[in-house]
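1. Predicted model and sequence below, questions to follow.
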Amino acid sequence: MDVQNLTAEDAKAEHDRLVETIKAHDVAYYAEDAPAVSDAEYDRQRQDLLALEARFPELITADSPSQSVGVTPAKGFGKVRHKVPMLSLDNAFSSDDLREFEGRIRRFLGLDATEDVSFFAEPKIDGLSASLRYENGKFQQGATRGDGQEGEDITANLRSVTDLPLELSGAKTKVPDVFEIRGEVYMSKSDFLALNTAQAEAGGKIFANPRNAAAGSLRQLDYEITKSRKLRFFAYAWGEVSGLPGVTQSEVLTVFKDWGFSVNPLSKVCTNMEEAIDAYRKIEELRASLDYDIDGVVFKVNRLDWQERLGFVSRSPRWAIAHKFPAEQATTLVEDIEIQVGRTGALTPVARLLPVTVGGVVVSNATLHNEDEIKRKDVRKGDTVVIQRAGDVIPQVVEVVLDKRPDDSVPYDFPKTCPICGSHAVKEINESTGKEDAVRRCTGGLICRAQAVERLKHFVSRNAFDIEGLGTKLIETFYEDDLIKSPADIFTLEKCDAAPGNLQRIKNREGFGEKATRNLFDAIDDRREISLDRFIYALGIRHIGQGNARLLAKNYLSFANLRERLSEMGDASGEAYSELLNIDGIGAAVADAVTEFFHEERNQDMLDDLLREITIVDFELPAQDSAVAGKTVVFTGTLELMSRQEMKAKAESLGAKVSGSISAKTDYLVAGANAGSKLKKAADLGVSVLTEQEWLDLIGG
């Protein structure tokens, strides 16, 4: 994707598409243990997203997959809140990407070219991430990554994993009182083949690959099933600790070995980036000969004090990166092109393929993204195409094999009306640029069955109300039968079902009965109370995903306050609109979408009906032992004691809100050299102005 030639509107449309697609892929991978495609294509999608956000930084929101990791934990296991988040890693796809990674580190830390930066290189194991908590040297609790903040309690199952000591007794190093070991649970290739052979003989499930087998085995509710399968563990990181037994990554992992953990033998310290690049090449050469799957190499800054200074962005550490191996591809036939309509009205073309196996997974669908993408690649029915798997639920068409195109081939004619409701499908015009959006959208709104159904599916989805048993098929059926037409109908379903004279009781439907019906009603009742951030996300407002929903909840604290402020919002010059835009991470597109939602009368009616049935729990800011927790700070001018990026990161880690503009609600302006107009505005508004040193003194250095 050539982001340099995209208009702002085209970039926004492509960003919207990537956000929705990647989120669906995250659910398939993290929650369902059933990715339909390889990690390489998934990484390509993320790379496209990051390239867009680098070229158009105004698109970055807390909702973007670049700012989040994983998905909400599934049911069936208890929940474990990670005291130190389990984050994902940014990706590199070339040696130049690795060199740029080193450059970012140098710029952030203010290092000159003469200072060496050493890296710890280790194979990236293709398994299931787990965190193991030890107290006084004894294994107490184990958890999956989950959404990075909260995972599943799999303590019992982890006790059966090879390479996982139940008690630590280092011969050389004392074990701290509290230590969370993190690493990857995996299944060796030889054990995987043996498992599938046994499964086939017994008529059981055949696993697609060792990663799926490991994940499926570890997340069994029946401990005996997990115990019967040979799972292994490589340790490579840590979470909450009461002390660290080393000052570098390599020193700590050496201690892990002393405590009885398996540390990958191919791991090594590289004294500079060129050595690191060479390590990648050597590990890639060994890949096929290993008895376990790897999909790349991870590089971490070796010095722990530098890791601490570098800190984290929302979904990944600044001090680590994964260099993935190249994507797998295959050639197949486009049997048809169909249009799917999403909850925001976007018409998305999908290629129906002659099924083909790519890297051990059968692929029968591929995304064609949008109308412009079909034209650019000139994909047609009957074409032979190269497809590429990479972590998306639907893989991507890379290119058309033109010399195999049929003689009677004709270009695809993208529909100008919605295939579901018949409404006009248009490309919106950006008022500021006068150019068309890349995505064509149905104008039917709530009269469009596809949009209405997709919004209801979103409302009950895992990261929203998470109503067990009320899945995709049931939503579609209940919508068609006029049982659920709006979110409030979900919570009045039992009352309507029991109404006198109702001859279509749910218990009499095929697949139900007394017990199943009772379970459904109980599951709905269990979700009559919901946190503010999940509720905002459930509303399905365009551009509002989990990250932005949490951002709004964090700043408005209660739904009553949020609704009041946004419902009364005037034009872009009003105070309420400026207040919304001043939230770090909220841009004009998000602000406009939120404003439009709360100004729509039908949405207000929907909210009134819904609020009679549910309770929304106010957002509580986490306690921070910091002088700046909850304060709003703006940085301006040339900062000399610390890079602006590091200064901002430190402020946010202490609970402060970082804004890009001065307002009456700003608590501090930290002014470096050549501060300019923000300094004058701060003086006019009576905002406290601090020098860099005064700010550092305030936050304790």
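-> Ah, there it is. Numbers count the residues shown, from 1 in each chain.
2. Every contact and neighbour count from this point should use C-alpha atoms.
-> OK.
3. In a strand, residue 274, correct?
-> No - looking at residue 274 with DSSP: H, G, I helix; E, B strand; the rest coil, it is helix, so not inside a strand.
4. how distant is stretch 390-408 from the center of its chain?
-> Centroid separation between stretch 390-408 and its chain, computed with CA atoms, centre = their mean, to the nearest Å, is 27 Å.
5. how far is the helix or strand containing residue 107 from where the chain is centred?
-> Assigned by DSSP states H and E, residue 107 belongs to helix 95-109. The chain centroid and the centroid of helix 95-109 are separated by 24 Å, computed with CA atoms, centre = their mean.
6. this is the other structure I want to compare:
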Amino acid sequence: MSPAEAKKLIESLTAELKQHNYNYYVLAMPTIADFDFDKKLEQLNVLEKQFPEFADPDSPTQKVGGDITKEFVTVKHRWPMLSLGNTYNAQELLEFDQRVRKAIGDNFEYVCELKFDGLSMSLTYENGKLLRAVTRGDGTKGDEVTTNVRTIHSIPKKLAPGNYPDMFEIRGEVFMHLKAFERLNNERIDAGELPYANPRNFASGTIKLQDSAEVAKRPLDCFLYFLYTDKPVFKTHWESLQAVKQWGFHVNEHSRLCTDINGVMEFITKWDKDRFGLSYDIDGIVIKVNSYAQQHELGFTAKSPRWAISYKFKAERVETELLEVTYQVGRTGAVTPVANLKPVQLAGTTVKRATLHNADEITVRLQLHEGDTVFVEKGGEIIPKIISVNLDKRKPGAKPIYYITHCPACNTELLRQEGEAAYYCPNDEGCPPQIVGKMQHFISRKAMNIDGLGDETIDTLYQKGFITHISDLYNLHQHADELKQLGRFGEKSINNMLEGIEKSKQMPFEKVLFGLGIRYVGETVAKKLVAHFKNIDNLMAASTEELTAADEIGERIAQSITTYFADETHRREIEELKASGLQFVAEEREVKLASEKLAGQSFIISGVFERFSREELKEMIEQNGGKILSSISAKLNYLVAGDNMGPAKLEKATKLNIPIISDAELLAMIK
């Protein structure tokens, strides 16, 4: 392949994979199979190694995130990030229009933009490269969150060559799409963690995380909407929006240039109705005078510009009757309460259910009683939320509603662990929703990805008595004739299902471990455990202390794993799956030694490091001939210690006189 052909193919693959990443992580709407994506990524990786001069610094092959931020640096805004004045009705908007006309006359235009419900962000670019990202803060100064913002797919880290200033600032809003929010919140509920109330809170909480590797796992997006430069580049705001879009920035497509206030009113009316069809939340419309010269003439008040205003939509609220509170049991046993309502129209849809989150919501905040009349609102929530109770309409003698004490599916007494919001059912081997949920999780795309099997099929097979454990899937071939008698399955679909099950035996250990559905063991944790313990026997035998020695494994995860493997039923299930031929040993990759400077030396890595992840430090040690141990003993040569290391490890290492070194000292040994 010629260099010119390679350059063209690298650029094409990079653009295509970036779009697929955006579709998958940000919109939660993938348009390509995982296998096909991985093949294209592999092709790009090979080409970049052959022709490194054509590789994009922001290539999909590059690791995103990984830096730890101990504390955010406060940065003063070069141009203050002022808030806009708000209005909630047409009369106040007309008064704003009159003030503008009085100051600059009748010859002007407005730009109308959607008002995104997210987190305001200021981005500074120098010579086309992202230099700094700062939150609004108090409007005068904010937190620098550059490392975290670099993980957002839609924010360019480096612009293509173009006609833009050497230095400029662009403002925008970081937000999360509704489908992505719903998926992540469901994962938190499944893991027994408190869900976020709305996408804005989730986005805001994510940007303030100190580990950018964690930020990278959460699908944030960003619309950019205002440009600041030292010297005027454009005459109007509308002109600048079109230009920054050409430079590569993500600009919302629903803006409109209006010649008068009537056009503004039409735009507001349209989006007050159509906003519910968007993939993200908006809470109003922003109206700006278009001409920069006229903006300058209008000036500012102490708090906000006189040339712009935001029209806030009223959150739709309706009154309806609470029929009953029911409870859903997730695959991890978490029990979630749901309010069932008398059907009512809200935000363009018929609402029959509302979230109640947890026990405190029922008994403390709302103090719900049977048959209560409740106010329901649909603001930033995916499903509606009960805001309050109309006490004037409470029925005489109505009984208070208390959170259930026993599982609605199997009648086992519910538990609530200290520090957690959710109650959960501990009967994971006998509770039908948990059994079915775990098998559905096992076959899912991110776990074993078994073709020919879906959630409904799993439910049917369970109801008919063919499967009660994951391991039963691998004995289904013995029941092929019986399955044909059910009528629901044709011969072709049965063959596809059995072929998919057989093929899944080749899935790597990390997928199998994730598929088991151990509480708090998600995709990333499963990979870390496999990398550290290498096989299932080592993992099952590991103590809590040995587990926390693994990268990113904390006390809560370690306790969950030891509890899981202490159950004899789970151990028998592992043996059944082993006998069926599933992979319970890590795929060993060949370690090419950079040197043998650490040959014969053993290490344990503990704590948090600023410059490297623990996995990166582990690779450095192994690539230079060193060995990683799982627990502290007299055989250990060095403890590489970062911040927040467990006191028990420190005490044990000190007692055994084991040298405690920093990551800098480790690097010095290698160099």
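-> Perfect, I can see it now. Keep in mind the model is a prediction, meaning the values are calculated, not measured.
7. quick one: the helices in the stretch 451-600 of structure 2?
-> Taking DSSP state H, counting those that start in this stretch to define them, one finds helices in the stretch 451-600 of structure 2 at 455-463, 480-485, 491-503, 509-515, 523-533, 536-541, 544-548, 555-566, 568-579.
8. mean offset of the third one relative to structure 1 (after superposition)
-> This points to helix 491-503 of structure 2. The superposed helix 491-503 of structure 2 is, by mean CA distance after the TM-score superposition for structure 1, a mean 2.4 Å from where its aligned residues fall in structure 1.
9. ok, back up a step: okay, the helices of the stretch 451-600 of structure 2, which one's buried deepest?
-> Stretch with highest mean neighbour count among these: helix 509-515 (a mean of 24; mean count of other CA atoms under 10 Å).
10. Of all the helices of the stretch 451-600 of structure 2, which one comes closest to residue 287 of structure 2?
-> helix 523-533 (43.5 Å; CA to CA).
11. Next, the angle from that closest one to helix 555-566.
-> 70 degrees (axes from the mean of the first three to the mean of the last three CA atoms, to 10 degrees).
12. Aligned counterpart of residue 92 of structure 2 in structure 1, please.
-> For residue 92 of structure 2, there is no aligned residue in structure 1 (criterion: TM-score structural alignment).
13. so how far is residue 102 of structure 2 from residue 92 of structure 2?
-> The spacing between residue 92 of structure 2 and residue 102 of structure 2, counted by CA to CA, to the nearest Å, is 15 Å.
14. elements contacting the host helix or strand of residue 243 of structure 2?
-> Taking DSSP H and E as the definition, residue 243 of structure 2 sits inside helix 237-247. Contact here means 3 or more CA pairs under 8 Å, 6 or more residues apart in numbering; DSSP states H and E; on that basis helix 237-247 of structure 2 packs against strand 221-228.
15. Residues touching stretch 625-639 of structure 1, excluding its own?
-> 644, 648, 651, 654-662, 665-676, 678, 692, 698-699 (CA atoms under 8 Å, 6 or more residues apart in numbering).
16. Got a ChimeraX select line for the buried ones in those residues?
-> This is the ChimeraX syntax for the buried subset of these, where burial follows 16 or more other CA atoms under 10 Å:
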select :644,648,651,654,655,656,657,658,659,661,662,666,667,668,669,670,671,672,675,678,692
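17. Which of the contacts of stretch 625-639 of structure 1 fall in helices?
-> Using DSSP state H, the subset of the contacts of stretch 625-639 of structure 1 located in helices is 644, 648, 651, 678, 692, 698.
18. and the fourth one, what does it touch?
-> Going by CA under 8 Å, 6+ apart, residue 678 of structure 1 touches 636, 661, 662.
19. Which of these fall within strands?
-> In this view, the contacts of residue 678 of structure 1 that belong to strands under DSSP state E are residue 636.
20. quick check, nearest of the contacts of residue 678 of structure 1 to residue 217 of structure 1?
-> For those, the nearest to residue 217 of structure 1 is residue 661 (50.7 Å; CA to CA).
21. hmm, back to that, pick out the most distant pair among the ones in helices among the contacts of stretch 625-639 of structure 1.
-> 678 and 698 (20.7 Å).
22. Need the counterpart of residue 543 of structure 1 in structure 2.
-> Residue 543 of structure 1 maps onto residue 520 in structure 2, by TM-score structural alignment.
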